[in-house]
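Peer 1: After the sequence you'll find the predicted model.
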Amino acid sequence: MDDTTHELISNAEVIAVNQDKLGVQGKKVKSTNDLEVWAGPLSDNKVAVILWNRSSSRATVTASWSDIGLQQGTTVDARDLWEHSTQSLVSGEISAEIDSHA
């Protein structure tokens, strides 16, 4: 197994979302062409959001608060589980440049 594959399947933060005690599956909440947003509730009033680029090239994927069930005016700390980084005081929407995963 190469290092990249090992890192993907052993990411403790991703595994924690998968094994969250609330046990509610996420669902696709937005789809624009080949860009998708998936979201679902987690325990402790958290929300998991997946920004997915199914196109053939790098693209920006955006989820507004209404897409993922948050009220306008809500401010969150957004955690990137792949980069292991936190963006504080995010409001209104979350957006990222995502490589192609076609």
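Peer 2: Arrived safely, thanks for sending. Numbers count the residues shown, from 1 in each chain.
Peer 1: Please make it C-alpha for all contacts and neighbour counts, starting now.
Peer 2: Noted.
Peer 1: Let me know the secondary structure of residue 66.
Peer 2: Under DSSP: H, G, I helix; E, B strand; the rest coil, residue 66 falls in the helix class.
Peer 1: check contacts around it.
Peer 2: residue 72 (CA atoms under 8 Å, 6 or more residues apart in numbering).
Peer 1: same check, this time on residue 88
Peer 2: So residue 88 contacts 76, 77, 78 (CA under 8 Å, 6+ apart).
Peer 1: Against that first model, consider the following:
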Amino acid sequence: MWRNFDDIADSWSSVLSIIDYHSAHQDQLVPVAGPGKWNDPDMLIIGNFGLSYHQAKAQMALWAILAAPLLMSNDLRALAPEFKEILTNKYVISVNQDPLGLMGKRIYNKQSIEIWTRPITPTTEVNYYSYAIVFFNRRDMGSAVEVNATTSDLCLNYTQGYDVLDLFHWWKSPVHLKPGGKLSVKVNPSSVVMLTAKISEK
């Protein structure tokens, strides 16, 4: 693995600068990532002092989308339960550790709302992928923003549809999304909604 950018600091502005670097250079970074070779955006600072709960969720989700090495930088003796819950979320970790090893990228960026996607397993024999999806609200004031996206917007083209799970509310049942359908999520300021859309055989 190799570092691409500046050292991370214990601040939200530092996390944003790293995210911005990787999105600006994703056309160069995505092709070189894969099993045995990883772009490293530096450590997770979740559980330190610089990130709120929602900002910590955003770092965890986006590092998973980037297929980043998940190296924690905190004092485990003083880790608050809500940050431990983020760091041990097995569904987000599963995206990060997906065996395809493909790095995700930003596919939408408008009015401080971003959408990131990453191809994951399971796949089909005719090159349809499942996807991890992050809806990222960079705004730092106001209320939650409703973000709408169609299956076409997200390149979810498998004819049998997808089973969609909210990874930070994993106890809720997956929703079946048919071709031509629409996803609608509400994203808090400086936060994310992270989903998996897995190929369905229904």
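Peer 2: Perfect, I can see it now. From a predicted model like this one, the values you see are computed outputs, not experimental measurements.
Peer 1: After superposing, what score do the chains get?
Peer 2: Put the two chains on top of each other and the TM-score (TM-score structural alignment, normalised by the length of the first structure) is 0.87; 102 aligned residues with a CA RMSD of 1.8 Å.
Peer 1: re the thing from before, show me which of the contacts of residue 88 of the first structure is closest to residue 57 of the first structure.
Peer 2: Distance ranking of the contacts of residue 88 of the first structure against residue 57 of the first structure, using CA to CA, places residue 78 first at 24.5 Å.
Peer 1: coming back round to it: TSV for the contacts of residue 88 of the first structure, including neighbour count, distance to residue 41 of the first structure and secondary structure?
Peer 2: Converted to TSV, those look like this (neighbours: other CA atoms under 10 Å; distance: CA to CA, whole Å; DSSP: H, G, I helix; E, B strand; the rest coil):
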residue	neighbour count	distance to residue 41 of the first structure	secondary structure
76	16	14	strand
77	11	15	strand
78	17	14	strand
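Peer 1: any chance of those residues in CSV, plus distance to residue 20 of the first structure?
Peer 2: Converted to CSV, those look like this (distance: CA to CA, whole Å):
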residue, distance to residue 20 of the first structure
76, 19
77, 18
78, 17
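Peer 1: which one among those gets closest to residue 65 of the first structure?
Peer 2: Distances from residue 65 of the first structure to the contacts of residue 88 of the first structure, taken by CA to CA, are shortest for residue 76, at 10.4 Å.
Peer 1: What's that closest one aligned with over in the second structure?
Peer 2: When the second structure is aligned by TM-score structural alignment, residue 76 of the first structure is paired with residue 162.
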